[in-house]
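# Pasting a predicted model and its sequence here:
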Amino acid sequence: MKARVYLVMALVVSLAGCSGGSQSRPDGGEPDGGWEETAGEGDATGQDASEQDEGPVVLRLDDVLPSRGPVQGGTWVNIVGAGFVEGIAESPFGVRDVTLVTFGDNPALDLEVVRDDMISVRTPPGPAGPVTVAVENPNGRVELTDAFTYFEQVIVDSVQPLDLSSRGGTPIRATGSGFTQDTVLMVGGRRAGSCAVTGSTRVDCLAPPGAPGLADVEVVNRNGRRLLFRAVRYHAVPSLLGAQPAAGPSSGGTVVALAG
């Protein structure tokens, strides 16, 4: 009987020892071989992922709109990209003085940072042809090659001849500058025919028909248009309706009245 009691007591002690191993570690205690350390939320330093540094702001230049303007400058354009405000100031008002936009070698005029992805400027004067546009601020410098094209505005110096047949077909020439291969000559609101452009300074056409009297001349192409007010005069083509008398002596001397 005593042997059974001792056996039961030994079994109880053994079970108590096993259940004690599952108790939690006391605060401040050193981990023993039975403990496994696990990392909490965040990175290895305990920093939350949302608080990690996202890296430097990337300055980007995507487009220039519009992409063409006269050599005299003064065209308002929008510079489209990113990094114009972020990483520099809290609002666009704080970055104007640290932002530089250039067209070729010339700085833009009246620069205004609208928001992080847009800058509005007025183009400076520049030579005819494409130029590189660049943006520079504390985030860096970026360039867009051939992003803006300067062109010569249409200028008309002279038109010859000044007298045209109302039937049309009179050869007419306009000279000036800024003429392109798509140049159109308008006379009295009608398009002249068979136009041929020579260089950027001359266009030769055949005048359209027109009513007798003064008429405007206008040169139009992708660079613009220029109007010369009442620059030429159309003349009615003479027409003979009859003659009186219809006959006379061969020696001549007969007075004849013409109607037309």
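In hand now; what should we look at?
# Please make it C-alpha for all contacts and neighbour counts, starting now.
Fine.
# Check the gap between the residue most central in space within the chain and Asp117 for me.
Nearest to the geometric centre of the chain sits Leu65, at 1.7 Å (C-alpha atoms, centre = their mean). From Leu65 over to Asp117 the distance is 13 Å, taken as C-alpha to C-alpha, to the nearest Å.
# same check, this time on Val217
Shown here: Val217 relative to Asp117, a distance of 44 Å by C-alpha to C-alpha.
# who has more neighbours, these two?
Neighbour tally, Val217 and Asp117, criterion other C-alpha atoms under 10 Å: the higher count belongs to Val217, 23 against 19.
# before we go on, here's another structure to hold up against the first:
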Amino acid sequence: MTSVSPTQGNPAGGTPVTINGSGFTGASAVRFGPNLATNVVIVSDTQITARTPPGSGTVRITVTGPMGTSTQNVFFSYTTVAAPVLTALSPSSGPTGGGNTVTITGTNLTSATQVLFGPTPATILTNTPTQITATAPPGTGTTNVTVTTPGGTSNPLSYTYVTTPAPTITALSPSSGPTTGGNTVTITGTNLTGATQVLFGPTPATILTNTPTQITATAPPGTGTVNVTVTTPAGTSNSVPYTYAAVPAPTITSLSPTNGPTTGGNTVTITGTNLTGATQVLFGATPATILTNTPTQITVTAPAGPPSVVNVTVTTAGGISNPLSYIYVAAPIVIGVSPQFGPDTGGNSVTITGSNLALASAVNFGPNPATGLTVISDNQLTATAPPGTGTVVVTVTTPGGTSTLGPGNPYYTYLGAPVINTLIPDTGSSLGGDSVTINGANLTYTDSVTFGGTPASFSVLSDTLAVATAPAHAAGTVGVQLHTPAGNSNTLPFTYDPA
């Protein structure tokens, strides 16, 4: 563990916290002192979110995983929560029918449990320590707005309900559309807040968005020229004409991107002509979610599909477009990395094996991007490790997505360079055979010990202790050096006495 945010919270518990560190994959418990946290979510190998249990004072946080329990000193302080204070409302007035968004500014507003307009609760939309947005309920006259948190109830601020004038329409865009309806029409005007109905002639339209000066609605089917009107709690607007007309068939010319993951979810831009009022976009036989729609461009969220090539088509009131090909790419899988260890300074070449790697665009060692990406085959690539610490998961990103933990061993461990501090003894017989204790740091993964370039047999007892048997050597002083996957250590002198 390296840090927690925030570092303090309510003694009653329930404070959401984010814990940062490494080796969190498979974690089974998070404790604040002796007490178990709730709502624990392992976001990644380096991050956990949780809610604090009840407690008091300052306690140490621990995370328990398959390799044991963390020992770092990361602390959390339980403190009394201050009462909320309100300083401003924006706006400070609104329609008697409510429904408008009010921004409440102040301090100590975290974890608001209730916002009241007089005796009537409002719907809380967003909540930060200094700001809340809420949907005003219906009301009349001037009333007090208060906020309640675990720290108590705030001071009141005045909010005034005002009578709203009747709506007025000034423009429609577009002012015509297909007889089958289904296209989006933007209605511009004044006093449009709280629209309860939009009529195209006698037929209701579906309201999509509503602000004081603009409404977007889905036009219903119809023929000829009809009058569009808007109704709010204040009355019905003037009418503006809308004409139903024949629509040409859509044509699509390009897709961007032309491929994506089998899980779908990526945004695809479709360019063409006569795309207004698209009612359906198909990837093969599967509908996509339409995000935006103009006469020359549609953006959609691609649906899921198996690894394959499918036809994308657009349907409007004018018919079905020509098809364009879209490729579903299987997600990459990382099975192993070689070597699995390297220096914390990075810079070494690592070979990554797996499947579906041919279209790799990025390799990450934990959160850090690698450089020097070279694709060798669909099953193998190489990359230059970035600097890092601890044990991280190596991931590969392609148009099919980013690899996730699965079969194999996609872990890479960063090692600090080995250091020798002392040799005990630092002299011995030129015949060899003397046992030499090596004290230092980062010795766990030692793979060779040399005395003046001559290999010695050795045993590693801990990360700070190794024991080597001095090989035979001519009398004189030589350098003793260790090597690990992180590189060579410094050298210390060892003196061979004549036999």
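In hand now; what should we look at? This one's a predicted model, so the numbers in the text were calculated from it and none came from an experiment.
# Work out the TM-score between the chains.
TM-score of the superposed chains, computed with TM-score structural alignment, normalised by the length of structure 1, equals 0.51; 192 aligned residues with a C-alpha RMSD of 4.3 Å.
# ok so, going back, which neighbours do Leu65 and Asp117 of structure 1 share?
Between them, Leu65 of structure 1 and Asp117 share the neighbouring residues Val80, with contact defined by C-alpha atoms under 8 Å, 6 or more residues apart in numbering.
# what helix or strand is Thr345 of structure 2 on?
Under DSSP states H and E, no helix or strand contains Thr345 of structure 2.
# who touches it in this structure?
Under the criterion of C-alpha under 8 Å, 6+ apart, the contact partners of Thr345 of structure 2 comprise 386-388.
# how close does it sit to Leu373 of structure 2?
Looking at Thr345 of structure 2 against Leu373 of structure 2, where the rule is C-alpha to C-alpha, the gap reads 18 Å.
# before we move on, what about Asn293 of structure 2?
Distance from Asn293 of structure 2 to Leu373 of structure 2, by C-alpha to C-alpha: 38 Å.
# With Pro261 of structure 2 instead?
Remark: distance between Pro261 of structure 2 and Leu373 of structure 2 (C-alpha to C-alpha) = 21 Å.
# And for Thr107 of structure 2?
Using C-alpha to C-alpha, we find Thr107 of structure 2 at a distance of 49 Å from Leu373 of structure 2.
# Could I get the full set of strands for the stretch 151-260 of structure 1?
For the stretch 151-260 of structure 1, applying DSSP state E, counting those that start in this stretch gives strands covering 155-160, 163-165, 171-177, 184-187, 190-191, 193-198, 202-206, 213-221, 224-235, 242-244, 257-259.
# closest to Lys2 of structure 1 out of these?
strand 224-235 (120.4 Å; C-alpha to C-alpha).
# Show me which of the contacts of Thr345 of structure 2 are buried.
Among the contacts of Thr345 of structure 2, those scoring as buried are 386-388 (criterion: 16 or more other C-alpha atoms under 10 Å).
# got those as JSON lines, with distance to Ser77 of structure 2 columns?
What follows is the buried ones among the contacts of Thr345 of structure 2, written out as JSON lines (distance: C-alpha to C-alpha, whole Å):
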{"residue": "Pro386", "distance to Ser77 of structure 2": "36"}
{"residue": "Pro387", "distance to Ser77 of structure 2": "33"}
{"residue": "Gly388", "distance to Ser77 of structure 2": "30"}
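# ok, of the residues you listed, which one's closest to Asn127 of structure 2?
Gly388 (35.7 Å).
# any idea how far the closest one lies from Pro369 of structure 2?
From Gly388 of structure 2 over to Pro369 of structure 2 (counting by C-alpha to C-alpha), the distance is 10 Å.
# From the buried ones among the contacts of Thr345 of structure 2, pick the one nearest Phe117 of structure 2.
Gly388 (52.3 Å).
# Contacts only, for the closest one.
With contact taken as C-alpha under 8 Å, 6+ apart, Gly388 of structure 2 is in contact with 344-346, 365, 368, 414.
# redo that, cut-off 6 Å
The neighbourhood of Gly388 of structure 2, defined by C-alpha atoms under 6 Å, 6 or more residues apart in numbering, consists of Asp344.
# any idea how far it lies from Ala441 of structure 2?
When C-alpha to C-alpha is applied, the distance between Gly388 of structure 2 and Ala441 of structure 2 equals 18 Å.
# Which of Pro261 and Leu373 of structure 2 has more residues huddled nearby?
Taking neighbours as other C-alpha under 10 Å, Pro261 of structure 2 and Leu373 compare with Pro261 leading, 24 against 17.
# neighbours around Gly253 of structure 1, how many?
For Gly253 of structure 1, the tally of surrounding residues (other C-alpha under 10 Å) stands at 8.
# what sits against Ala243 of structure 1?
Contacts for Ala243 of structure 1 were tallied using C-alpha under 6 Å, 6+ apart; they are 257-258.
# what lines up against it once you look at structure 2?
With TM-score structural alignment defining the correspondence, Ala243 of structure 1 maps onto Leu423 in structure 2.
# What distance do you get for its match to Thr437 of structure 2?
When distances are taken as C-alpha to C-alpha, Leu423 of structure 2 and Thr437 of structure 2 turn out to be 6 Å apart.
# what's the answer for Ala88 of structure 2, then?
70 Å.
# Would you check the span in structure 2 matched by stretch 18-38 of structure 1?
So stretch 18-38 of structure 1 sits over no part of structure 2, by TM-score structural alignment.
# Which among the strands of the stretch 151-260 of structure 1 is found nearest to Asp110 of structure 1?
Distances from Asp110 of structure 1 to each of those were compared using C-alpha to C-alpha; the minimum, 24.0 Å, belongs to strand 224-235.
# so what does that closest one touch, helix or strand wise?
Helices and strands touching strand 224-235 of structure 1, by 3 or more C-alpha pairs under 6 Å, 6 or more residues apart in numbering; DSSP states H and E, are strand 163-165, strand 213-221.
# Arrange these in a markdown table, one row each, with distance to Pro107 of structure 1 as further columns.
A markdown table is the format used below for these (distance: least, C-alpha to C-alpha, whole Å):
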| stretch | distance to Pro107 of structure 1 |
| --- | --- |
| strand 163-165 | 48 |
| strand 213-221 | 29 |
